[in-house]
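**Student:** Sequence first, then the predicted structure:
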Amino acid sequence: MSNPLTIKLAGFANFTPEDAEALDRLCRNIFTVRGGRDLIRIGDRPEQVFLLLDGWACRYKDLPDGRRQILAYLIPGDLCDPHIFIFEEMDHSIRALGDARVAAIPKQVILDLTERYPALARGFWWSALVDEAISREWLVNVAQRDSYTRMAHLFCEMWLRMCQVGLAKNGTFDLPLTQEQLGDTLGITPIHVNRVLQRMRAEGLLSLCRRKMTIHDIEALQDAAEFDPRYLHLDARVEA
């Protein structure tokens, strides 16, 4: 399996070699976007879908007073909304967090792929449903959990998602997020983010060094997060 999208979607459907080759052909038009640059801006009318191959990105919306809410994180293997070209214009923006490698896929290629390869269409469908489930869980996280629990929950989720595409090893994975970005995700101030991180370090749950996180006790972190991974549907493989 030669790209992270193949690895990810293989968790939702059983692929033939032809299916995998078709996914690999999506990665023809590859470019690098610098950290802090937008892939898509609110109001854009996209004609292509972006596939993240390396690096992270986020969906976000800015408020008139300058505040920002991060709505989702995109990691390698994630499509930046495979159905966005259905809408007349974008209702949110997508920004690279650090340098990222991205494949640009024309919308007609996506449509042809789903028509010709039923297993891939099913994989895209499962992936979209999981994205919706993650959005629901993020809503519960911000609205109902305290800051310590919601941060632990986010870290558990990102660890599992990175594991899913083979990018976590022995509890260590890239986490290219600033304290300000964590605050914009969790609805707390950067100062409070720092306090919660210090508490987690002191409890021996995790450590952060050079944009990498190491979870030292995943079971304890999951307990602190009240984490139930069913919404990620990691065992959702179905027959093609």
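**Tutor:** Yes, it's here.
**Student:** contacts, neighbours, all on C-alpha from now
**Tutor:** OK.
**Student:** V142 is in contact with G187, correct?
**Tutor:** Yes - counting by CA atoms under 8 Å, G187 touches V142, with 6.7 Å between them.
**Student:** and the residue located most distally from the centre of the chain, how far is that from K107?
**Tutor:** Using CA atoms, centre = their mean, the residue of the chain lying farthest from its centre is A202. It sits 27.8 Å away. Using CA to CA, to the nearest Å, we find A202 at a distance of 48 Å from K107.
**Student:** buried ones in stretch 219-236?
**Tutor:** For stretch 219-236, the neighbour count (16 or more other CA atoms under 10 Å) marks 221-222, 224-225, 227, 231-232 as buried.
**Student:** Correction: the previous question concerned stretch 193-209.
**Tutor:** Residues of stretch 193-209 classed as buried: 193, 196-197, 200, 205-207 (neighbour count, 16+ other CA under 10 Å).
**Student:** again, but for stretch 82-102
**Tutor:** Within stretch 82-102, the residues scored as buried using 16+ other CA under 10 Å are 82, 84-85, 90, 92-102.
**Student:** for the one residue sitting closest to the centre of the chain, what are its contacts?
**Tutor:** Centroid-nearest residue in the chain: L74, 2.9 Å away (criterion: CA atoms, centre = their mean). When contacts are counted by CA atoms under 8 Å, 6 or more residues apart in numbering, L74 is found next to 52, 56-59, 80.
**Student:** These: which two are farthest apart?
**Tutor:** The most widely separated members of the contacts of L74, counting by CA to CA, are L52 and R59 (12.9 Å).
**Student:** Please compute how far the host helix or strand of A119 lies from its chain's middle.
**Tutor:** Counting by DSSP states H and E, the element that carries A119 is helix 118-144. Here helix 118-144 shows a centroid-to-chain-centroid distance of 10 Å under the convention CA atoms, centre = their mean, to the nearest Å.
**Student:** Kindly report the same for stretch 97-105.
**Tutor:** Distance, stretch centre to chain centre, for stretch 97-105: 13 Å (CA atoms, centre = their mean).
**Student:** Which residue ranges of the chain form helices?
**Tutor:** Taking DSSP state H as the criterion, the chain contains helices spanning 4-9, 17-24, 107-116, 118-144, 147-164, 179-186, 190-202, 218-225.
**Student:** Deepest-packed of those, please.
**Tutor:** Greatest average neighbour count among the helices of the chain goes to helix 4-9 (a mean of 22), per mean count of other CA atoms under 10 Å.
**Student:** dropping in the other structure now:
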Amino acid sequence: MDHVILNRAASERVRHFGPRVDIVREGDKPKDVHLILSGWACRYKQLEDGRRQVVSFFLPGDICDINVFILREMDHSIGTITPVSIADLPHEFFDHVAARHPRIVAAFWWETLVDAAIQREWTMNLGQRTALERTAHLLCEIWLRLRVAGLTRGDSCDFPLTQADLADAAGLSKVHVNRTLQELRANGLIVLKGRTLSVPDLDRLMRAGLFNPNYLHMEHEGQQLDAATTDAAVG
């Protein structure tokens, strides 16, 4: 959501977090909406015995829970993966946008609907895809989201996720994730070196993950964001 009015709001209330800390915890009273300016974060649920399920990843430019003001308390936690900078967007900001910038409101609705579509696809991942398909599918999604945000370099991108992160997102054990990554490497579908992921042939990886990018609705993103940018500039 990279446009003038968001940048203006984001510059006023910025906080910085280290890696592997919570930005907000389940049970907290929500105050602001968080815009990820830099770094990677995740939304997760955790059982009392420490078992964790990652239910989404946040990348630079993502907004966490646009409608969070409706809730009395958070029903999930948001934690950092890398060092993260966020902008806190208050309720008043959204009141102002709703009153003066209807095209930005439409862009917010678009983002909410895409988030819901991603959640449906993650449910399909956990319920129906094999371990290799789940992992390949998740890597395809992250790769495409990074590419749309201009955060890929050729066929490579930064990739700070650990095998434990992938396990928590894919509903697999770390041992199973390790085996699956080895299989993807052996088939020439990915190259993982340190904190860098390379995808030599995205089409092959998509086929391995039974990946159809339609749920990301990327064909509409530019249209929505361009409209939002224009609206903000004249507003």
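**Tutor:** Yep, that arrived. Being a predicted model, the structure only gives us computed values, none of them experimental.
**Student:** Drop the TM-score for these two in here.
**Tutor:** Superposed pair, TM-score by TM-score structural alignment, normalised by the length of the second structure: 0.92. Supporting alignment: 223 aligned residues with a CA RMSD of 1.2 Å.
**Student:** from the buried residues of stretch 82-102 of the first structure, which is closest to E180 of the first structure?
**Tutor:** When the buried residues of stretch 82-102 of the first structure are compared against E180 of the first structure (criterion: CA to CA), the nearest one is L97, at 12.4 Å.
**Student:** I figured that closest one was touching P176, is that so?
**Tutor:** Yes - assessed by CA under 8 Å, L97 of the first structure is found in contact with P176 at 6.7 Å.
**Student:** joint contacts of the two?
**Tutor:** With CA under 8 Å, 6+ apart, L97 of the first structure and P176 have common neighbours W56.
**Student:** Give me the aligned partner of P90 of the second structure over in the first structure.
**Tutor:** The alignment partner of P90 of the second structure in the first structure, by TM-score structural alignment, is P106.
**Student:** Its match: neighbour count?
**Tutor:** Counted with other CA atoms under 10 Å, residues neighbouring P106 of the first structure total 16.
**Student:** quick one: it and I84 of the first structure, what's the gap?
**Tutor:** Here P106 of the first structure is placed at a distance of 12 Å from I84 of the first structure (CA to CA).
**Student:** what do the two both touch?
**Tutor:** Common neighbours of P106 of the first structure and I84 (CA under 8 Å, 6+ apart) are V49.
**Student:** Tell me who's in contact with the residue mapped onto D54 of the first structure from the second structure.
**Tutor:** For D54 of the first structure, the aligned position in the second structure is S38, judged by TM-score structural alignment. Going by CA under 8 Å, 6+ apart, S38 of the second structure touches 59-61, 83-86.
**Student:** so who does L23 of the first structure touch?
**Tutor:** Contacts of L23 of the first structure by CA under 8 Å, 6+ apart are 5-6.
**Student:** which residue lines up with it in the second structure?
**Tutor:** Matched across to the second structure, L23 of the first structure falls on L6, judged by TM-score structural alignment.
**Student:** Quick check: the aligned residue for the residue nearest to the centre of the first structure in the second structure?
**Tutor:** Under the alignment (TM-score structural alignment), L74 of the first structure pairs with F58 in the second structure.
**Student:** Can you report how many residues lie near the closest residue to its match other than its chain neighbours?
**Tutor:** Nearest residue to F58 of the second structure, sequence neighbours excluded (CA to CA, 6 or more residues apart in numbering): A41, at 4.9 Å. Residues contacting A41 of the second structure under the criterion other CA under 10 Å number 27.
**Student:** so A41 of the second structure makes contact with F57?
**Tutor:** Yes - the criterion here is CA under 8 Å, and A41 of the second structure meets it with F57 at 5.9 Å.
**Student:** And A10 of the second structure, how far from A233 of the second structure?
**Tutor:** According to CA to CA, A10 of the second structure and A233 of the second structure sit 16 Å apart.
**Student:** Give me the more crowded residue out of the two.
**Tutor:** Ranked by neighbour count (other CA under 10 Å), A10 of the second structure and A233 place A10 first, with 18 against 11.
**Student:** what's near enough to touch that one?
**Tutor:** Going by CA under 8 Å, 6+ apart, the list of residues near A10 of the second structure reads 35, 87-89.
**Student:** So between L52 and R59 of the first structure, which is more surrounded?
**Tutor:** Between L52 of the first structure and R59, counting by other CA under 10 Å, L52 is the more crowded of the two (26 against 20).
**Student:** circling back to that earlier point, lining up the contacts of L74 of the first structure with the second structure, which overlap?
**Tutor:** Of these, the ones still in contact in the second structure (both residues aligned by TM-score structural alignment, their matches' CA atoms under 8 Å) are 52, 56-59, 80.
**Student:** What's P229 of the first structure aligned with over in the second structure?
**Tutor:** Looks like P229 of the first structure aligns to P213 there (TM-score structural alignment).
**Student:** nearest residue to that match other than its sequence neighbours?
**Tutor:** The nearest residue in space to P213 of the second structure (CA to CA, 6+ apart) is E141, at 7.7 Å.
**Student:** Show me what that neighbour aligns to in the first structure.
**Tutor:** Here E141 of the second structure is matched to E157 in the first structure, going by TM-score structural alignment.
**Student:** ditto for R195 of the second structure
**Tutor:** Superposed on the first structure with TM-score structural alignment, R195 of the second structure falls opposite R211.
**Student:** Its match: what's it in contact with?
**Tutor:** Neighbours of R211 of the first structure in contact, by CA under 8 Å, 6+ apart: 174-177.
**Student:** closest to T32 of the first structure among the residues you listed?
**Tutor:** Taking CA to CA as the measure, T32 of the first structure lies nearest P176 of the contacts of R211 of the first structure, at 16.4 Å.
**Student:** Give me the number of neighbouring residues for the closest one.
**Tutor:** Neighbour count for P176 of the first structure, taken as other CA under 10 Å: 15.
**Student:** Name the nearest residue to whatever residue of the second structure lines up with it, ignoring sequence neighbours.
**Tutor:** With TM-score structural alignment as the criterion, the equivalent of P176 of the first structure in the second structure is P160. Nearest residue to P160 of the second structure in three dimensions, chain neighbours excluded: R195, at 5.1 Å (CA to CA, 6+ apart).
**Student:** cool, and C80 of the first structure?
**Tutor:** Closest residue in space to C80 of the first structure, ignoring its immediate chain neighbours: F50 at 5.3 Å, by CA to CA, 6+ apart.
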